[in-house]
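Novice: Next one to model:
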Amino acid sequence: MPESWVNLAEPIGSDLHVELSGPGSRRAVLIRALRDAVREGRLAPGTRLPPYRSLAADLGLARNTVADAYAELVAEGWLTARQGSGTRVAAGTSAAGAPPRRARRPAPARPAAPAHNLRQGTPDAASFPRTAWLAAARRALGAAPNEAFGPGDPRGRTELRQALADYLARARGVRTDPERIVVCSGFAHGLRLLFGGARGAGGGVLRGPFAVESYGLGFHREILEDSGVRTVPLGLDEQGARVEELAGGLRVRGVLLTPAHQFPTGGPLRAARRAAVVDWARTGGGVVLEDDYDGEFRYDREPVGALQGLDPERVVYLGSVSKSLSPAVRLGWMVLPEHLVDGVLAAKGEREAWASVLDQLTLADFIASGQYDRHIRRMRQRYRSRRDRIVTALAEHAPHIAATGIAAGLHAVLRLPPGTEASAVKAASWQGIALDGLAAFRHPRATMPAGDGLVVGYSTPAEHAYGAAVEALLRALPPADDLSVDGSSVDGSSVDGLSVEGK
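Specialist: Have a look, this model is predicted:
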C-alpha cells in the first residue's frame, strides 16, 4: 500500500504521516501504522484523531475498517474514546513503547452512559399517564371493599379480571371469562408459574421440550431452560414462524410464539400458519403459548386479533402492561385453558405474593373508565410518528437500508448488507448509541440466520432528544459504498425474504 498523509480534524489542524504498508488486512495494517505513530512520538498523548469517517475518506479505506481499528486500539489502551471528546491518544503512552498497563479483559468500546438509548422494549417513560393513573387510584381506593386490604387472592382481584376479560375480548379478540384469568407480575413471572420456576422447582403444569422462534428474547429461553425445559428453534421467513416444522419430527410438547408481531424480526404469523399451529396442538395434544407483548400497537391497519381466539383450550394467552404503560407497573395476566387453571394457582400459592392489590384495583378502574384505551390511542400516534421519522430519514440519507417488518410495536429492524452488523453496532457505540444487532437475539442452536440488522427501539428517547438520536443513528450506518468491513463488495439483497411492510 502507498504512504498517506492525513489532515487531522480541528482543533489539531496538522498533518499526520501514516505509512500503510506491509502484510495483513487493511484493518491490521492501519492498526500497526497508528501504533507506530504513537510509539515514535508523532502522536503524543492527548492528541485528537480525526473522526473515523474522515480518516477513511483520506486513506481510501472502508469506514467500518477504520471504526474497527479505532475500537481495537481503544481496547488495547493506545487510544481513548469519550462522547463529546472524540478519539485521543491515551495518557501514559510514549515513544518508549507500550500503552499503560491495564486489565487483561479489555473494557467494552460502548460508553458506560450512552447519550441515546435505542434499545428495544421500553416505552416512553415521560408519557406515563400520571394524572389519569392518580385519578383512577383515588376512585379505586374509595370504592374498594374492606376485604381488598386483606390477604390477596392468587387469581388476582375480581375487579381486574373482569375488566381484563371485557377489554381483551373487545380489543384483542380473546375468548375467556374472569375465572380463567390469573394475574401475575409480568410475562416472565407467567412463564415461571407455567413451568415450575427456577430449575424445575414445583414441577410446573407444562413440560418440555418446547419449540421457540429462532430469534427472540434470550432471557425467556433461559427461564424455560432453568426449569428443565429444552428449547428447540423454529425457522422464520416472510410468513412468520415455520410452524410446519412442528409436524416434521421435532417431538415437542408445545411452542412459544409472538404471532401478532414476531420479536424481533417484525413480521406477523400469517393466517394459514395460525390455523396450522392450532390444528397441530389439537391433533397432538400440544399447547401454544402466545406472547402478545405489543399487540395493541399496529399503525398501518387495525391490529390482528389474538391467536387464542381460534382455540381457547389449546392456547395460553399472556400479556402485560410493560409496553403499553410501564415496566414499573408490575402487572401481567395469563388467559388459561380450563384444565391449566388449578395447576397454575397451586404453583402461585394460597396468597398473592407478587402483584400489588392496590395496583390491580387501579388498573381495573383505569381500564373500565376508558383511560387505558385513550392512552393506547395517544401512544399509538406517537410511536407511529417516531417510526415514520426513521423510515423517512433512511429514504433520504441511507436508501440502501430499509426498516423491515410491519408498521407496529416499539422497535424496527434495519436490514444491513451482509457482514456489516458487528461493525455497525460498534459504530453506534462510538456515536453514543445503545442498541443491539439481530445476532444478539438468535437462538444458539438456530441453523438459519436471519441476516444482518440493527434492532432499533424508537420509544425510549424523550421527545426533545429523538431527532438527535436519529441523526446519530444515521452516522453509524454503513454507507452504500461500504458493503463489508474490509471494503470488498457483497450482495446486499434481503435474507429469508423478510421485507418491508407498511411504513
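Novice: C-alpha from now on. contacts and neighbour counts both.
Specialist: Noted.
Novice: Next, count neighbours for A328.
Specialist: 9 (other C-alpha atoms under 10 Å).
Novice: Which residue, other than its chain neighbours, is closest to it?
Specialist: With C-alpha to C-alpha, 6 or more residues apart in numbering as the criterion, A328 has its nearest non-adjacent residue at 7.3 Å, and that residue is S322.
Novice: Surely the one you found and D294 touch.
Specialist: No - S322 lies out of contact with D294 (C-alpha atoms under 8 Å); the separation is 9.2 Å.
Novice: Go over the secondary structure and confirm the residue nearest to A328 is in a strand.
Specialist: No - under DSSP: H, G, I helix; E, B strand; the rest coil, S322 sits outside any strand and is assigned coil.
Novice: In contact with it, which residues?
Specialist: T122, P123, G186, A328, V329, R330, L331 (C-alpha atoms under 8 Å, 6 or more residues apart in numbering).
Novice: In helices, which of those residues fall?
Specialist: With DSSP state H as the criterion, helices contain none of those.
Novice: of the residues you listed, buried ones?
Specialist: Among the contacts of S322, those buried by neighbour count (16 or more other C-alpha atoms under 10 Å) are T122, P123, G186, V329, R330, L331.
Novice: Next, name the residue at the spatial heart of the chain.
Specialist: Nearest to the geometric centre of the chain sits Q120, at 3.6 Å (C-alpha atoms, centre = their mean).
Novice: Also this sequence, please, to line up against the first:
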Amino acid sequence: MELPPLHLDRNADRPLAVQLADALRAVTAGGTLRAGDRLPSTRELAATLGVSRTVTAAAYDQLLAEGWAVGRRGAGTFVVGAPAGPPAHPRPATPPPPAGRRRSGVVSLRPGTPCLEALDRAAWRRAWRAAADPAPDVGPDPVGLPAFRAAVVEHLLRHRGLAADPAQVLATGGSTAAVAELARTLPAGARVAVEEPGYQRAVAALQAAGLTVLPVPVDAAGLVVEALPPGLAAVYCTPAHQYPLGARLSAARRLALVERARTDGFLVIEDDYDGELRYDVAPLPLLAALGPDVVAHLGTTSKLLTPTLGAGWLVAPPAVRAAVLGLRDRTGMRPVRAGQRVFVAFAAHGDLARHLRRLRRELAERRAAVAAAVHAAGHLLEGDAAGAHVLVPLPDAAAERTVIDAAAARGVDLDGLARHHAGRPGRSGLVLGYAKPPRAELERGLAVARDVLALGAR
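Specialist: This is a model prediction of the structure:
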C-alpha cells in the first residue's frame, strides 16, 4: 500500500526511528492505514524517505513490539488496526515541545520502591533550594501550580508521547491518592473492574469509597478485555507494565478496551506508575492517547524519583476533572505544593531528563543481574524489560511460602504473588524487586534468592 507523506525532522532531538514509529502510528490511528494493510518493506521505505534501513527497521521493531503491527513470514509486515475517533470530544492539538520499613540488616527484594542510588544528590539539593525561593502560599490551590502542570505536560510529551494542555492536568498526591479521589466521584456501590492479580492498594482505595470491586483475569497480553462484566462504572488497569505480572497490554486489547469503554459508557483509569522505564523499546503509547474521551491517565513521581515529593498528576476528560475539583471543594482536599515545586525545579534545567537516562541504565543492569541469578537457579522469569520488578513463577502456594521463608531465615525479604490477589490466588511465584538495595546489598540478596530457588520446589 502507498503511504501518505511522512515528515521526519532531521534537526529534532528525537531519533528518526522514534519519529517514524510515531508517524506510522498516527496515520494508523487516523484511519489512513487500516487493519490488514501491508506496510512497505524496510528497504522500500528507507529509499522513499531517504534514510538508512537501520532507521526503518528500528521503527518497525517498535511497532511490532507494541503490537500495532504484525510480521508474517514470507509475506511482510501488516497493520493491526486502530479505534475510531472520539465521538464527542476531539483530541487536543499537539503543542510544540518547549525549549515500607523493614528490619535493620535485612535486604529487601520487594517491588514498589524507587532506585535512590541513581539519584544525583547534588541536583536533588539544588531542586530543594530552588523550591524554597518563592514566597509562602497564602491560599489553597485545588488544581496544582501552573509551573508544575506545565512541567508535567512537557514530561508527558517527551517521555510518554501524550499531547496534553496544562488546563487538562490536575496535580495529585500520587497514583493511589488519585485513585481514591476518582473512586469518590463514582456512585456508591458502583461496579469497578480491577486486574487480578493486581495493585491491592488501588483495590483498597476503591473499596474504601464503597465501590464494588470485580477482579478480572490477566494473562501474558495484559487485562483480558473480553472477560469484563457488564454494568461497569470504571476499569482500573496498569497497561504499560502490569502490576505485578510485568506484562504490557497488547495493542489489540488496548483498542478493544477503548471501544468497549465508549460503547458501555465506563471510565478507564490508566495507572502509568512506571511507564517511562523501558529498556528494550521506547515507552509504549498511552491509553489516554487512544481514548482521551474515556481514559483518566495517572502518573506519579514516586517511582521516578521518590515518594518524598508526594506528587502526581491526572489527565482526564473535562467531566472527570470537574468532578474531582468538585470533590476537593466540598472536602477541602488539596494536593501538596511543596513536592510540586521540587519537581518543577528538578525538571527546569534538564536534571529530570538526565536522571531518567541514568535510571534506565541502572535498572537495566540490575534486571540483567536478576535474570542471571534466576536462570542460574534453574527457573524462568516473566515480565517485560521494564520497570523495577520481575515475576518468577512457582508451581504452587507451598513452594512460594517455602522459598520466602528460607530467604527470610538468611536475611532477605522476598515478596510472593499470593498477596497481590483480591480473591483466592490463582497463580504462585515471587515478585522480585531490584530497585531499592544498593548494589552490594542487591548482589547479596540475589545470591540468597538464587540458592533458595535452586533448593526449592520447581
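Novice: aligned partner of the residue nearest to A328 of structure 1 in structure 2?
Specialist: Counting by TM-score structural alignment, S322 of structure 1 lines up with S302 in structure 2.
Novice: And for A241 of structure 1?
Specialist: Under the alignment (TM-score structural alignment), A241 of structure 1 maps onto L223.
Novice: now do A422 of structure 1
Specialist: Looks like A422 of structure 1 aligns to R401 there (TM-score structural alignment).
Novice: Go through structure 2 and flag its longest strand.
Specialist: Ordering each strand of structure 2 by length in residues (DSSP state E) puts strand 212-219 first.
Novice: Which strands or helices does that one pack on?
Specialist: If you count contacts as 3 or more C-alpha pairs under 8 Å, 6 or more residues apart in numbering; DSSP states H and E, strand 212-219 of structure 2 packs onto strand 191-196, helix 200-208.
Novice: which one of those lies closest to R72 of structure 2?
Specialist: strand 191-196 (31.3 Å; C-alpha to C-alpha).
Novice: who touches that closest one?
Specialist: In contact with strand 191-196 of structure 2 (C-alpha under 8 Å, 6+ apart) are residues 203, 206, 211-218, 223, 228-229, 231-237, 420-422.
Novice: what range in structure 1 does it sit on?
Specialist: Aligned by TM-score structural alignment, strand 191-196 of structure 2 falls on residues 209-214 of structure 1.
Novice: what does stretch 27-45 of structure 2 give?
Specialist: Under TM-score structural alignment, there's no match for stretch 27-45 of structure 2.
Novice: Do me a favour and get the end-to-end distance for that stretch?
Specialist: 15 Å (C-alpha to C-alpha, to the nearest Å).
Novice: any idea what D153 of structure 1 aligns with in structure 2?
Specialist: By TM-score structural alignment, D153 of structure 1 lines up with D141.
Novice: number of nearby residues for the match of A422 of structure 1?
Specialist: Neighbourhood size, R401 of structure 2 [other C-alpha under 10 Å]: 19.
Novice: give me the number of residues near I181 of structure 1?
Specialist: Count around I181 of structure 1 with other C-alpha under 10 Å applied: 25.
Novice: before we move on, what about the one 10 residues further on?
Specialist: Here the number of neighbours of L191 of structure 1 (other C-alpha under 10 Å) works out to 22.
Novice: how close does it get to V243 of structure 1?
Specialist: L191 of structure 1 is 21 Å from V243 of structure 1, by C-alpha to C-alpha.
Novice: ditto for R382 of structure 1
Specialist: Distance from R382 of structure 1 to V243 of structure 1, by C-alpha to C-alpha: 34 Å.
Novice: who has more neighbours, the two?
Specialist: Between R382 of structure 1 and V243, V243 has the larger neighbour count (other C-alpha under 10 Å), namely 24 against 16.
Novice: got the contact list for the residue nearest to the more buried one when sequence neighbours are not counted?
Specialist: Using C-alpha to C-alpha, 6+ apart and skipping the chain neighbours, the partner closest in space to V243 of structure 1 is V277 (6.0 Å). Going by C-alpha under 8 Å, 6+ apart, V277 of structure 1 touches V243, E244, V288.
Novice: Dump those into a markdown table; add secondary structure as well.
Specialist: Supplementary listing: these in a markdown table, determined by three-state DSSP:
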| residue | secondary structure |
| --- | --- |
| V243 | helix |
| E244 | helix |
| V288 | strand |
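Novice: Now do the residue opposite H443 of structure 1 in structure 2 once aligned: how many residues are near it, please.
Specialist: Under the alignment (TM-score structural alignment), H443 of structure 1 maps onto A422 of structure 2. Using other C-alpha under 10 Å, A422 of structure 2 is surrounded by 20 other residues.
Novice: tell me the contacts of A422 of structure 2?
Specialist: E196, P197, G198, Q200, V203, P215.
Novice: Recalculate using a threshold of 10 Å.
Specialist: Counting by C-alpha atoms under 10 Å, 6 or more residues apart in numbering, A422 of structure 2 touches 194-200, 203-204, 213-216.
Novice: Same question for P136 of structure 2.
Specialist: Applying C-alpha under 10 Å, 6+ apart, the residues contacting P136 of structure 2 are A338.
Novice: any idea whether it is helix, strand or coil?
Specialist: Going by three-state DSSP: P136 of structure 2 is coil.
Novice: Please apply the same query to the one 3 residues further on.
Specialist: Of the three states, G139 of structure 2 takes coil under three-state DSSP.
Novice: Aligned to A260 of structure 1, what sits in structure 2?
Specialist: Per TM-score structural alignment, A260 of structure 1 is aligned with A240.
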